[in-house]
Structure formats: structure tokens, C-alpha cells
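> Could you look at this predicted model? Sequence included:
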Amino acid sequence: MQTHFYFEDLSYVLNGLFYQIYKQLGYGLREASYCQLLESLLKQKTINYVKESKIPLQLYGREITYRKIDFLIEDCIIIEIKASSLISQKHFYQVKEYLKLSGIKLGLLVHFNQKNVNIYRIINPNLNKP
């Protein structure tokens, strides 16, 4: 069985940007600082993005509230940045919620930590549901 790899080329470029940030600055910055650095690199690469994009949470077609994601890249990839010593299941659930609400296929959970930058690919759990 062949696994579909969503947005392979764009993901590859984004992964390079995350590693570039980590190689230059390492661990110990605030999440907002990593977001600012990523935004600067996205501009340099002329990659379309929306920072702090709002995803509406609706009930019966009426917006009740919203969720704010770190980045929406090229209208097809959600990026959520974390800068902490540990990553937990709640961070994965957070990205899955964003994917469900937005209908976007792919999310990247990017964890800048003491040893490395870890990038987790999360597929929208609703994709295979009728």
C-alpha cells in the first residue's frame, strides 16, 4: 500500500526553514520569537502565508468563536509552533482540531526543544470519513 504524501515539495522547503532557524539560534527563545523568524524566512522565500489566521468555530452556521493558528501556508498547510522542553498529546489534539475546523489536509507541529527541532506531520482525521 502506497502512502500519499501531501504537499511534499512545500513540506520539504518548510522543514528546511525550521532547521535553518534552529541551526542559527537553537533552543531557548519564546514561541513568538520563532514565529517572527519563520515569518521573515517565508517572506524571503516568497511563500504565501497568513500569520495568526482565524478559523471559525460554528454552530448551525453561526460563528460562536474562533481558533487562531500560528501560520496558514499557501492555503494548504497549517503550522503550529511550540517552544518548550516537552511536547504533549494536547498539542497534537490542538492541530487536529484546527485541521477538522478548517478542512485543511496537513498540519505541521514544529517543536523547538533543547536537543533539536522536531517536525510532526499531522493529517486531517476527517479526510477518510464519508
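Noted; the coordinates are in hand. Numbers count the residues shown, from 1 in each chain.

> going forward, measure contacts between C-alpha atoms and count neighbours the same way
Will do.

> So what's the gap between stretch 109-126 and the chain middle?
Put simply, stretch 109-126 sits 8 Å off its chain's centre (C-alpha atoms, centre = their mean, to the nearest Å).

> Residues contacting it, please?
Under the contact criterion C-alpha atoms under 8 Å, 6 or more residues apart in numbering, stretch 109-126 has outside partners 15, 18-19, 22, 26-28, 79-87, 91-92, 95-96, 99-100, 103-108.

> buried stuff in it?
Going by neighbour count (16 or more other C-alpha atoms under 10 Å), the buried part of stretch 109-126 is 109, 110, 111, 112, 113, 117, 118, 119, 121, 122, 123, 124.

> So which of those residues belong to strands?
Of the buried residues of stretch 109-126, the ones assigned to strands by DSSP state E are 109, 110, 111, 112, 117, 118, 119, 121, 122, 123.

> next, the one to line up against it:
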Amino acid sequence: MDIDELTKIVIGCAIEVHKTLGPGLLESSYESCLMYELCQAGLNVKNQVELPIIYKEQYIATGYKLDILLSNELIIELKAVDKLQPIHSAQLITYMKLSNINTGLLINFNTLKLVDGIKRFNL
């Protein structure tokens, strides 16, 4: 399955979660429900994946964690905020660079229409 197909499935699953729960919950609630939907779709997903920094050939544990990693090809960064800010995009792009993963989705569940809270990034 190519990255565009994976992205389309993720967005469909996120829309299902948003239709069922609506806005206003904590990010962790959306993460758990999205993980459920992605697993039901038969996708290879992991959540809260540690992201170290390799600095001068040294492994540095940073405390950074990817919300959801899909098939080692797509990072899904979730938010439940009033409005996405540039720092949210910067966070996802940094995670993509550190992990050498070229595609990421930033999904803000705190919107009336979820499509207004989804941004795709490619390196």
C-alpha cells in the first residue's frame, strides 16, 4: 500500500473518531480511539514511540514520543487545541527529520469539521 492510500485510510479513521466523539476531549482519548480504528483497519500501528536523538554517534534519550507511527512510513501527531499554531507544525517536521520519515499528518480534533484540522507534511 502506498503512502497516499495509507494517508487516506488514516484520515477516514480520524473522521470516524471525530464523528463519534466530537470535539472537546483530551488528546489521549482521541489517540486511544484512533488506535482502535487503525487496528480495526488492519494497519501496523504503534503509539507513544520513543524518538531519541543521535548526536555525534551517541544515543541521547530525549523524552520525545511520536503519538502514532504507522508502518514506519507515516507519523501521526495529534492535537486537541483551539487552533493549530506554527509550533505544532514545527514539532511534526522535527520528528520527521529525526526519524527519517518523509510523511506526517497533523490532526487537531478540537474542530467542528475535522477536515479543517488536518495538515499533511512531506519532506
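Looks like it came in fine. Just so you know, these numbers come straight off a predicted model, no measurement behind them.

> Would you pull the TM-score for this pair?
Once superposed, chain against chain, the TM-score is 0.92 (TM-score structural alignment, normalised by the length of the second structure); 119 aligned residues with a C-alpha RMSD of 1.1 Å.

> residue in the second structure matching residue 31 of the first structure?
Under the alignment (TM-score structural alignment), residue 31 of the first structure maps onto residue 27 of the second structure.

> ok, and the closest non-adjacent residue to that match?
Excluding the flanking residues, the one nearest residue 27 of the second structure by C-alpha to C-alpha, 6 or more residues apart in numbering is residue 80, at 5.2 Å.

> That neighbour: what's it in contact with?
By C-alpha under 8 Å, 6+ apart, the contact list for residue 80 of the second structure reads 23, 24, 25, 26, 27, 108, 109, 110.

> try it again with 7 Å
By C-alpha atoms under 7 Å, 6 or more residues apart in numbering, residue 80 of the second structure lies in contact with 26, 27, 108, 109, 110.

> how long is stretch 77-88 of the second structure from one end to the other?
Its start and end residues considered, stretch 77-88 of the second structure measures 9 Å (C-alpha to C-alpha, to the nearest Å).

> so that stretch corresponds to what in the first structure?
Residue span in the first structure matched to stretch 77-88 of the second structure, by TM-score structural alignment: 80-91.

> Quick check: buried residues in the matching stretch?
Within stretch 80-91 of the first structure, the residues that count as buried by 16+ other C-alpha under 10 Å are 80, 81, 82, 83, 87.

> okay, those residues in a markdown table with secondary structure next?
Output for these, formatted as a markdown table (DSSP: H, G, I helix; E, B strand; the rest coil):
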| residue | secondary structure |
| --- | --- |
| 80 | strand |
| 81 | strand |
| 82 | strand |
| 83 | strand |
| 87 | coil |
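
> Put together a markdown table for those residues, with distance to residue 74 of the first structure on each row.
A markdown table is the format used below for the buried residues of stretch 80-91 of the first structure (distance: C-alpha to C-alpha, whole Å):
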| residue | distance to residue 74 of the first structure |
| --- | --- |
| 80 | 15 |
| 81 | 17 |
| 82 | 21 |
| 83 | 23 |
| 87 | 26 |
